[in-house]
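Colleague: I would like the atomic coordinates for the input below:
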Amino acid sequence: MCAVAPFLLPGLACAAPRAAPVLDVRPPTMATTYAEGVSAMWRGYCYDDDDGDIGALLRGIDAVVRPPKPADLPMPSVEFHAMSRRHGDHDADFMAMLRGIPSVRVRGAGHASVPMDAHGDTPTTPVVVLAAPRSYGDEGDSVTITKQQQQQQCGGEYDADMDATFRAMETDPTERPSEDYLSSTQAGDMMMIDRAELIKKMHHFSRFYGLAMGALHRAVSYVDRVLSAKKINGGERQRLLLGIAAVFAAAKYEDRSTSRKIDADYAAMNAGCTRREVLDAERELVAALGYRLSGPTAYTFVDHFTRHIQDQEEGAAVRIRSLAHHLTDMALLDYRCVALLPSAVAASAILLARLTVLGYSTVPVAGYAIEDMRECIEAIYDMHENLQVWPGCAQMMADWELTTRHRYCLPPLSMLIGMH
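Modeller: Just a heads-up that it's a prediction; the model follows:
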């Protein structure tokens, strides 16, 4: 049996008989926790000196809980108070150390005039002219390199290298489609109108999901190269599956965040097939291309040729670039442009865009003369004159006008003839 010792009032310490103890179960407190460390007399059942034990318990609790008073804290010694708070000779030693460090000496005349802010009395940071290294000239010379000089020194060499790389890649036979694959490889089962209809659906798919800019050009390049390499059986359904898989692969190549916008399920829904068929078609596409996916397109060359246009024509730069991209998009629909190099298509679009926006253009564009761009220019004019005949032309025109809030009219061909 468990016995519980009750607390007794001091005046009733010797009273008899004692009442039956009442079991009082309470959660542990600091007092009960501290009581575990007191003498063995408190743990027993002999309560001859209850007042003394409770007093000792309370004094112990007070020692634990009460915050320390200033008198309880250690006081600094007399020697500490006698020390100087100004560190005595430490300042002199520190200054001597600083004087021994070699440093660049600033002339006193440089502090005579400090530029002030026109809107306040707070001085601004002075403009520092750094002394040129000795390898640049005399010791007293200063070097001032402007942005234009940096572009001429570094940007010119970089642009030349990039242009040479793009020109070499676009002429690589392994990344060029056949000029007559509709009649040779496809054996007449696919016509020019069928190709234009397929590209129209690819454009709608790319625009509907807001895929990366330039993905459509890369996808059409993939489709032309695959159709040049092997015959596609299965009619319109297989062609649509090839086009959707090409857009899906090209968009992921252009922008790695494409997977957050669409996946194989969305592609399968637009192609009218299953997810497995889309993934299989994508793998077959990449294998047929020999895993060479990075060739430049007309979209690439438009950006490349107009990279410095803002320095010359600031107000019209955005419109020229936007219209040039739109014209190259329309050129995708014409099978005749497959035989042309992407750089020639881009140069033709830039020429027409400058004539449309500015009313004039400098020739040649990117090294192309008018004769070199004649075939592409005629194809673009032909599509504009027959918007309702070519599949996708009217839709591309409406989408561009809706996006840019602009309308345009190509200049007459007589302007191009006069430029020859």
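Colleague: only C-alpha atoms for contact and neighbour calcs from this point on.
Modeller: OK.
Colleague: Pull out the buried residues from stretch 198-211.
Modeller: The neighbour-count check on stretch 198-211 (16 or more other Cα atoms under 10 Å) flags 198-206, 211 as buried.
Colleague: swap in stretch 376-389?
Modeller: 376-377, 379-381, 383-384.
Colleague: Okay, and which of the buried residues of stretch 198-211 map to helices?
Modeller: Residues from the buried residues of stretch 198-211 lying in helices, with DSSP state H as the criterion: 198-206.
Colleague: Those residues into JSON lines, with extra columns for distance to P342?
Modeller: Shown next, in JSON lines, are these (distance: Cα to Cα, whole Å):
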{"residue": "L198", "distance to P342": "20"}
{"residue": "I199", "distance to P342": "17"}
{"residue": "K200", "distance to P342": "19"}
{"residue": "K201", "distance to P342": "22"}
{"residue": "M202", "distance to P342": "19"}
{"residue": "H203", "distance to P342": "18"}
{"residue": "H204", "distance to P342": "22"}
{"residue": "F205", "distance to P342": "23"}
{"residue": "S206", "distance to P342": "20"}
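Colleague: ok, of the residues you listed, which one's closest to V302?
Modeller: H203 (18.5 Å; Cα to Cα).
Colleague: Run a quick neighbour tally on the closest residue to the closest one other than its chain neighbours.
Modeller: Leaving aside its chain neighbours, H203 sits nearest to L216 (6.4 Å; criterion: Cα to Cα, 6 or more residues apart in numbering). Residues contacting L216 under the criterion other Cα atoms under 10 Å number 28.
Colleague: mind checking how far L216 is from F94?
Modeller: 69 Å (Cα to Cα, to the nearest Å).
Colleague: could you point out which element follows the helix or strand hosting Y253?
Modeller: Y253 is part of helix 235-254 when elements are defined by DSSP states H and E. For helix 235-254, the following helix or strand on the C-terminal side (DSSP H and E) is helix 264-271.
Colleague: for A212, what are its contacts?
Modeller: 251, 254-255, 258 (Cα atoms under 8 Å, 6 or more residues apart in numbering).
Colleague: Please convert those to JSON lines, extending it with neighbour count and distance to G235.
Modeller: Listed next are those as JSON lines, based on neighbours: other Cα atoms under 10 Å; distance: Cα to Cα, whole Å:
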{"residue": "A251", "neighbour count": "25", "distance to G235": "25"}
{"residue": "E254", "neighbour count": "16", "distance to G235": "29"}
{"residue": "D255", "neighbour count": "14", "distance to G235": "31"}
{"residue": "T258", "neighbour count": "19", "distance to G235": "29"}
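Colleague: before we go on, could you also do this sequence so I can check it against the first one:
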Amino acid sequence: RGILVDWLVEVSEEYKLVADTLYLTVYLIDLFLSQNYIERQRLQLLGITCMLIASKYEEICAPRVEEFCFITDNTYTRGEVLTMESQVLNYLGFQLSAPTAKTFLRRFLRAAQASYKTPSLELEFLANYLAELTLADYEFLKFLPSIVAASAVFLARWTLDQSSNPWNPTLEHYTNYKPSDLKITIIALQNLQLNTNGCPLNAIRAKYRQEKFKCVATLSSPELLQTLFQT
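Modeller: Below is the predicted model:
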């Protein structure tokens, strides 16, 4: 799963897809796999099919089926993709709307930016980077998307500025979370940021090492103080 998501990040970059498409793709993959068995060699087929479905839902101009076949070196035919698309959509009952971490992140970042005189692009890129890192990590499926988004904002603010508590009444009001509610997720997210497990999956890190994202993947956060989580 991790290798598949890592590759799909590269595909989304290649076709310049919006972040919502990537998040919805991963959501659809996980939802389908939760109740359906897929052979390992057909996981890539499921991945491009879910990205095709998500693209139709999120993009103004979605890539064609043939383009998704091409990106797999034509491992799968147009017919195979369309058959898989039918299977996935029928299983989902054509219910594609779902709040992802990106949905919440957009709102929470707006609240976080309120404490700055001018909006911080670095904060936005860093929070998005941290949230995207969780997509490829199976362990984060146990956390609610809203908690992942809030934790990404918390850790991004802490990474950029340790002079004050990264959480404030405005964020608590708009997220409905206290720092103590986020502690477990933030610690797990920091381990992911610092890559303490030596994870070889690199697409998201490579993406956010680019200048256009202010190289936020090169930043690391200092040790989290226990006082940050006291309410």
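Colleague: tm score of chain vs chain?
Modeller: The TM-score (TM-score structural alignment, normalised by the length of the second structure) is 0.86; 218 aligned residues with a Cα RMSD of 1.9 Å.
Colleague: returning to that earlier point: looking just at contacts, which helices and strands does the helix holding Y253 of the first structure meet?
Modeller: Under the contact definition 3 or more Cα pairs under 8 Å, 6 or more residues apart in numbering; DSSP states H and E, helix 235-254 of the first structure sits against helix 192-208, helix 215-229, helix 264-271, helix 275-288.
Colleague: can you state the direction angle for that helix and helix 264-271?
Modeller: Orientation note: helix 235-254 of the first structure sits at an angle of 140 degrees relative to helix 264-271 (axes from the mean of the first three to the mean of the last three Cα atoms, to 10 degrees).
Colleague: Name the residues that touch helix 235-254 of the first structure?
Modeller: 198-199, 201-202, 205-206, 211-216, 218-220, 222-223, 232, 258-259, 267, 270-273, 278-279, 281-282, 285, 293.
Colleague: Centroid-nearest residue for the second structure?
Modeller: For the second structure, the residue nearest the mean C-alpha position is E132 (3.0 Å; Cα atoms, centre = their mean).
Colleague: Give the closest residue to that residue in space, chain neighbours not counted.
Modeller: Nearest to E132 of the second structure is I204, by Cα to Cα, 6+ apart, at 7.1 Å.
Colleague: Number of residues surrounding whichever residue in the first structure pairs up with that neighbour?
Modeller: Residue pairing (TM-score structural alignment): I204 of the second structure is matched to M396 of the first structure. M396 of the first structure has 19 neighbouring residues, counting by other Cα under 10 Å.
Colleague: quick one: M396 of the first structure and F94 of the first structure, what's the gap?
Modeller: 76 Å.
Colleague: Over to G234 of the first structure?
Modeller: 89 Å.
Colleague: And for D382 of the first structure?
Modeller: With Cα to Cα as the criterion, D382 of the first structure and F94 of the first structure are 85 Å apart.
Colleague: cool, I320 of the first structure as well?
Modeller: Taking Cα to Cα, one finds I320 of the first structure at 65 Å from F94 of the first structure.
Colleague: how near is the most far-flung residue of the second structure relative to its centre to C69 of the second structure?
Modeller: Computed with Cα atoms, centre = their mean, the residue of the second structure farthest from its C-alpha average is G79, at 29.5 Å. As judged by Cα to Cα, G79 of the second structure and C69 of the second structure stand 10 Å apart.
Colleague: Look at the alignment partner in the second structure of M330 of the first structure and say how many residues are nearby.
Modeller: The equivalent of M330 of the first structure in the second structure is L133 (alignment by TM-score structural alignment). By other Cα under 10 Å, 20 other residues sit near L133 of the second structure.
Colleague: who touches the residue nearest to H203 of the first structure in this structure?
Modeller: So L216 of the first structure contacts 202-203, 206, 247, 250-251 (Cα under 8 Å, 6+ apart).
Colleague: which SSE is the corresponding residue of the first structure for V148 of the second structure in?
Modeller: When the first structure is aligned by TM-score structural alignment, V148 of the second structure is paired with V345. V345 of the first structure is located in helix 342-357, with elements delineated by DSSP H and E.
Colleague: Which one of the buried residues of stretch 198-211 of the first structure is nearest to A168 of the first structure?
Modeller: Minimum distance to A168 of the first structure across those is 26.6 Å, recorded for I199 (Cα to Cα).
Colleague: related to what we said a few turns ago, quick check: angle from the helix holding V345 of the first structure to helix 215-229?
Modeller: 140 degrees.
Colleague: Please enumerate residues in contact with the first helix or strand past helix 342-357 of the first structure going along the chain?
Modeller: Next along the chain after helix 342-357 of the first structure, taking DSSP H and E as the criterion, comes helix 370-385. Defining contact as Cα under 8 Å, 6+ apart, one finds that helix 370-385 of the first structure is touched by 327, 330-331, 334, 336-337, 340, 344-345, 347-349, 363-364, 390, 393, 410, 416, 419-420.
Colleague: repeat for stretch 213-224 of the second structure
Modeller: 122, 125-126, 129, 155, 158-160, 187, 190, 193-194, 205-206, 208-209.
Colleague: burial count for L241 of the first structure?
Modeller: Neighbourhood size, L241 of the first structure [other Cα under 10 Å]: 21.
Colleague: just to revisit the earlier point, so what corresponds to the residue farthest from the centre of the second structure in the first structure?
Modeller: By TM-score structural alignment, G79 of the second structure lines up with R276.
Colleague: List the contacts of its match.
Modeller: Neighbours of R276 of the first structure in contact, by Cα under 8 Å, 6+ apart: none.
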